[in-house]
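[1] Just to be clear, the model below is a prediction. Sequence and coordinates:
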Amino acid sequence: MRVAARLIEGDPQHLGDYRLAGRLGEGCRGVVYEAYDPGGRRVALKVLKGDPELWAGLAREAAAAGRAAPFCTAAVLDAGHAGPRPYVVSEYVEGPSLRRAGRIFAGGDLLGLATAIATALTALHGAGVVHGDLTPDNVLLGPGGPRVIDFGLARTPAMSLTSGRLGAGAPAYAAPESFTGEGTGAPADVFAWGAIVLYAATGEDPFAAPTLDAVMRRILQAGPDLSPLPGTLRDLAAAALARDPRARPTARELLTTLVAGESRAEPPVRGAEPPVGCVEEVTPGAARGDHGSPGAAPVAADPLLVTGGDVAARLRTACDDPGLGTLAEDAYAALDPAERELVREVFLRFVVLPAGGGLVTRGVRAPRAGIETRVVEAFGCLVVRRGGEVALAHPALPYAWPRLREWIEADRHRLMARGGRVRPALLALIILVVSALAIAVAVFGVAVFGVAA
């Protein structure tokens, strides 16, 4: 079962309207958190590293990525660019990354994976977006098929063609032009597609080497061994990995050949037209295996993307990746009736509603024995012990667990009164300090005026 690691010191507990639940991973470009919006929807929130000025165009880039047709991608939902922690919010995809899956792909599964990534790139490039950081870590194997993620680092062509920095992607999947200063664009994504397909068939990074210089030499001078790939995919990968970006097929040309079936042995013809067919009306998200957003208007779907999405959806990956709300509800259901009666009061002790608004979680004295102890222990990884206190391990739990949200709303007035009070221990300390100061002032006054007299 995949569960996000707990937040560590220095991690924010909330950003914008989102409550952070735990860490999903960290890379050189940022930290990815499991988070929840005020309605309890589970999302992936990436906090970007580096100089905030480098992300000045974040909102524009996120808007461009959001215009991509919803096929084999994780939708970009929001972006926050004000303040010292710029972040991108995207749809949460259950399932491991291609790298973490630890499996070798062959036959129909390999074709489905290659088609899914080509479909995602076709959708992105059609919206004028270059991914720019496509690696096996940015392909998730979800229950509805493979999905390309991490559009928080997506770049528009205007930025991509002028950057040309190695830091734009993982070196082993960077196109030759990334190292020569020519600038990178959509062809660099196609190069990464070829390298990822070969990785999926072998389990090894195709240009791996001990040093960065060695990686660069392999990419610039020596092509990888493509013999593990079957006929059509071998030809497509060879074309995609061409050193000259102008010689590579487009993502759309890749997809056109892939959906035509493995019977074609030739690389795609430059400028190939998509299959002829009627434009289909679909709801955003339908091709990703979900139901789209409530009330979402149908969009005119490219028939090539529809076909690619259908092929990709056949590659389904079973995963055990429950959200916090599911974990909490399962623990609650496993209790006996007497224990359930106590859950509400035990969990409401963790919550404070300050007078200024918002919601704060806190630690409370740990029960020493009896039924309350069994209740706390039943929630396992959701509650953590710290010395003589227990606290919620994930501050987002009140957002993620609908039952707890209902309890908080029903008891809002009492929780707000609790939030407005000064704790008795703190009040006693304040009285003690004030009294000591008063005595010190009195003593000092007597000494001064006594001497003067």
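    Noted; the coordinates are in hand. Numbering: from 1, shown residues only.
[2] drop to CA atoms for contacts and neighbour counts, all remaining ones
    Will do.
[3] which SS state does Gly223 fall under?
    For Gly223, the assignment made with DSSP: H, G, I helix; E, B strand; the rest coil gives coil.
[4] And the helix or strand where Ala425 lies, how far out from the chain middle?
    Take DSSP states H and E as the rule and Ala425 turns out to sit in helix 424-452. Averaging C-alpha positions (Cα atoms, centre = their mean, to the nearest Å) puts helix 424-452 55 Å from its chain's average.
[5] Next: stretch 190-203.
    For stretch 190-203, the distance to the chain centre is 22 Å (Cα atoms, centre = their mean).
[6] And the contacts of it?
    98, 102-106, 110, 113-114, 117-118, 121, 134-136, 173-175, 205-206, 226, 228-229, 236-238, 240-242, 248-251 (Cα atoms under 8 Å, 6 or more residues apart in numbering).
[7] what do you get if the cut-off is 6 Å, keeping everything else the same?
    The contact list for stretch 190-203, computed with Cα atoms under 6 Å, 6 or more residues apart in numbering, reads 104-105, 173, 175, 205, 237, 240-241.
[8] so which of those would you say is closest to Phe444?
    Tyr173 (74.1 Å; Cα to Cα).
[9] what about the nearest residue to the closest one once chain neighbours are set aside, how many residues close to it?
    Closest residue in space to Tyr173, ignoring its immediate chain neighbours: Ala192 at 5.2 Å, by Cα to Cα, 6 or more residues apart in numbering. Around Ala192 there are 25 other residues, counting by other Cα atoms under 10 Å.
[10] hang on, Ala192 is in a helix, isn't it?
    Yes: counting by three-state DSSP, Ala192 is found in a helix.
[11] One more to weigh against that first structure:
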Amino acid sequence: MPGDPERLGGYWLAGRLGAGRHGVVYDAYDDAGRRFAVRVPRGPLPRVRPLTHPHLAGVLEVRPGGPAPHVVSEFACGTSLREALSLRGPYAGEELIALATAVASALACLHRAGLTHGDLRPGKVLLTGEGPKVICPGVPGALGCARTYLAPEAVTGQRPGAAGDVFAWGGLVLFAATGEDPFRGGSLGEVMHRVLSCDPDVSVLPPPLRDLVARALSKDPASRPSAADLLLPVTVQVPPLPGPPSLGEVAEELYASLPAAAQGRLRDLLVALASGTPPGTGLDEPVLARLLASGLLVRPSVAVPPVRTEAGTLVAVTGDRLAPASGALFHAWPRLRAWLDQPAEDTRSWARACLPPARPRLGWRGFRFRWATRTVLAAVTLTGAGAVMAEWFRFSPRSRTAPDLDLH
């Protein structure tokens, strides 16, 4: 989006994974092409610190300084629980128990570290190839018609702690079994009334979960079990669902679908863009349209004087030149990285901005050696040039006809 940074710290931002009232989460890559999630909160940084767990998208770095404080987490590639239910329907039996236990174990890890999640709901659980993973801990939720997972104490203005996460866990398990948000309502007042006064029906749950979820949804925080008490024996794995492909995967799939001639022209185009050379595309319009539609390339807008139109005031138009949608492309796509491993001598802007330095800087000794070498070469060149000019003057016709001059 306009105004989004292209780079934070050592991470290149390829696009938004999500955005809300608490901040923006970006799809990010480091210089080696590894994928991460970078979260830029609105307001103060959440109370998190580096932490790893099999069912938690581990926080790797917390950077409070700089113009945009941010949190770097491992990238959990999978479909959210809410999307999964729209694709495959509710969970039941051992799969439901496995899902509930995985989420409970992630909460128990946070609570042992003295942290809470604060916004557990179906959109914050991803079904990855490594099992369910809970993402974005430490951001407190907000009451609303779509957020019916906050504990009663949060509705009455108290600060929910670990017991609030347990309440949200109970609502999440019930959602996974029914496909319906607990305490849902048509207005904020109805949601508040249900959270404070209604007990949802848990009879649809298998016996091992039924009592645990009922206790977790207690209105009294002191009556709820701890997250560690929610763990049950697991006999099956929760089937994963694929998440969004990486930028490199998108680029490689498009490249593989092109004929050989178009592949060569695309390579030349991207290498030219990396060197900062304004290229001619050489690509057919259908191929170029696919590159633009895939989000790999863009045509940057050009500012123009404000012009009144029927649709409003026109302040920019689409330009003719091409540019990478993000500098992350030069890191996230292994094939392109191989093309640019040895950039040409005239590579300047994109190579310097997007690639690691090609060679280390010279130290003081290296500088003195290079200076001395160039000085000697210059002296030899000037001496040779002087000798050639002297011989030319000696044997030129003008030197033979000029009269002798008496300097006395």
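    That came in fine, so what should we check first? The structure presented is a predicted model; accordingly, all values stated were derived computationally and were not measured.
[12] if I look at the residue nearest to Tyr173 of the first structure, how far off is Glu61 of the first structure?
    21 Å (Cα to Cα, to the nearest Å).
[13] for Leu124 of the first structure, same thing?
    Look at Leu124 of the first structure and Glu61 of the first structure: by Cα to Cα, they are 12 Å apart.
[14] These two: which is more packed in?
    A count of neighbours by other Cα under 10 Å puts Leu124 above the other of Leu124 of the first structure and Glu61, at 27 against 21.
[15] Which residue range of the second structure does the helix or strand harbouring that one align onto?
    For Leu124 of the first structure, the host element (DSSP H and E) is helix 107-126. Aligned using TM-score structural alignment, helix 107-126 of the first structure spans residues 93-112 in the second structure.
[16] What's the match for the residue nearest to Tyr173 of the first structure in the second structure?
    So, by TM-score structural alignment, Ala192 of the first structure is matched to Ala168.
[17] Quick check: its match vs Ala84 of the second structure, distance?
    Using Cα to Cα, we find Ala168 of the second structure at a distance of 18 Å from Ala84 of the second structure.
[18] go on, Arg267 of the second structure?
    For Arg267 of the second structure, the distance to Ala84 of the second structure - Cα to Cα - is 38 Å.
[19] Between the two, tell me which one has more neighbours.
    For Arg267 of the second structure versus Ala84, the count of surrounding residues by other Cα under 10 Å is larger for Ala84: 22 against 15.
[20] Would it be right to say that the more buried one lies in a helix?
    Yes: secondary structure of Ala84 of the second structure (three-state DSSP): part of a helix.
[21] what's the nearest residue to it if we skip its chain neighbours?
    Distances taken as Cα to Cα, 6+ apart place Leu241 nearest to Ala84 of the second structure, at 7.3 Å, with adjacent residues excluded.
[22] Neighbours of that neighbour, how many?
    20.
[23] How about Ala447 of the first structure?
    A count of neighbours around Ala447 of the first structure, defined by other Cα under 10 Å, yields 12.
[24] residue in the second structure matching it?
    So Ala447 of the first structure corresponds to nothing, using TM-score structural alignment.
[25] quick one: Ala447 of the first structure from Ile439 of the first structure, how far?
    Taking Cα to Cα, one finds Ala447 of the first structure at 12 Å from Ile439 of the first structure.
[26] now Pro228 of the first structure
    Taken as Cα to Cα, the span from Pro228 of the first structure to Ile439 of the first structure is 85 Å.
[27] would you list every one of the strands in the stretch 301-408 of the second structure?
    Along the stretch 301-408 of the second structure, counting by DSSP state E, counting those that start in this stretch, strands occupy 301-309, 312-318, 323-324.
[28] Now render the ones you listed as a markdown table, adding distance to Asp30 of the second structure and mean neighbour count.
    Formatted as a markdown table, the strands of the stretch 301-408 of the second structure follow (distance: least, Cα to Cα, whole Å; neighbours: other Cα atoms under 10 Å):
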| stretch | distance to Asp30 of the second structure | mean neighbour count |
| --- | --- | --- |
| strand 301-309 | 27 | 11 |
| strand 312-318 | 30 | 12 |
| strand 323-324 | 17 | 20 |
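[29] need these in a markdown table with distance to Leu258 of the second structure, can you?
    Listed next are those as a markdown table, based on distance: least, Cα to Cα, whole Å:
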| stretch | distance to Leu258 of the second structure |
| --- | --- |
| strand 301-309 | 27 |
| strand 312-318 | 26 |
| strand 323-324 | 19 |
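[30] Out of those strands, which gets nearest to Leu51 of the second structure?
    Nearest of the strands of the stretch 301-408 of the second structure to Leu51 of the second structure, taken as Cα to Cα: strand 323-324 at 34.3 Å.
[31] can you count the residues close to Ala242 of the first structure?
    Using other Cα under 10 Å, Ala242 of the first structure has 19 other residues around it.
[32] What's the match for it in the second structure?
    Using TM-score structural alignment, Ala242 of the first structure lines up with Ser218 in the second structure.
[33] Tell me which other helices or strands the biggest strand by length in the first structure touches.
    Using DSSP state E, we find that the single longest strand of the first structure is strand 18-27. Here strand 18-27 of the first structure touches strand 30-36, going by 3 or more Cα pairs under 6 Å, 6 or more residues apart in numbering; DSSP states H and E.
[34] Try it again at 10 Å.
    strand 30-36, strand 42-48, helix 397-400 (3 or more Cα pairs under 10 Å, 6 or more residues apart in numbering; DSSP states H and E).
[35] what range in the second structure does the last one sit on?
    It refers to helix 397-400 of the first structure. Counting by TM-score structural alignment, helix 397-400 of the first structure sits on residues 329-332 of the second structure.
[36] so Leu58 of the first structure makes contact with Ala154?
    Yes: at 9.2 Å, Leu58 of the first structure counts as touching Ala154 under the criterion of Cα atoms under 10 Å.
[37] Just the strands from the stretch 251-400 of the first structure, written as ranges.
    Taking DSSP E, counting those that start in this stretch as the criterion, the stretch 251-400 of the first structure carries its strands at 280-282, 299-301, 351-352, 360-361, 364-365, 383-386, 389-392.
[38] whereabouts in the second structure does the second one align?
    No residues of the second structure are matched to strand 299-301 of the first structure when aligned by TM-score structural alignment.
[39] gap between that strand and the chain center?
    26 Å.
[40] With the third one instead?
    How far strand 351-352 of the first structure lies from its chain's middle: 27 Å, per Cα atoms, centre = their mean.
[41] Pull the residues that contact it.
    The contact list for strand 351-352 of the first structure (Cα atoms under 10 Å, 6 or more residues apart in numbering) reads 358-364, 391-392, 395, 398, 408, 412, 414-420.
[42] Now that we have the residues you listed, which of them are buried?
    Neighbour counting with 16 or more other Cα atoms under 10 Å marks 359, 361, 363-364, 391-392, 395, 398, 408, 415-416, 418-419 as buried within these.
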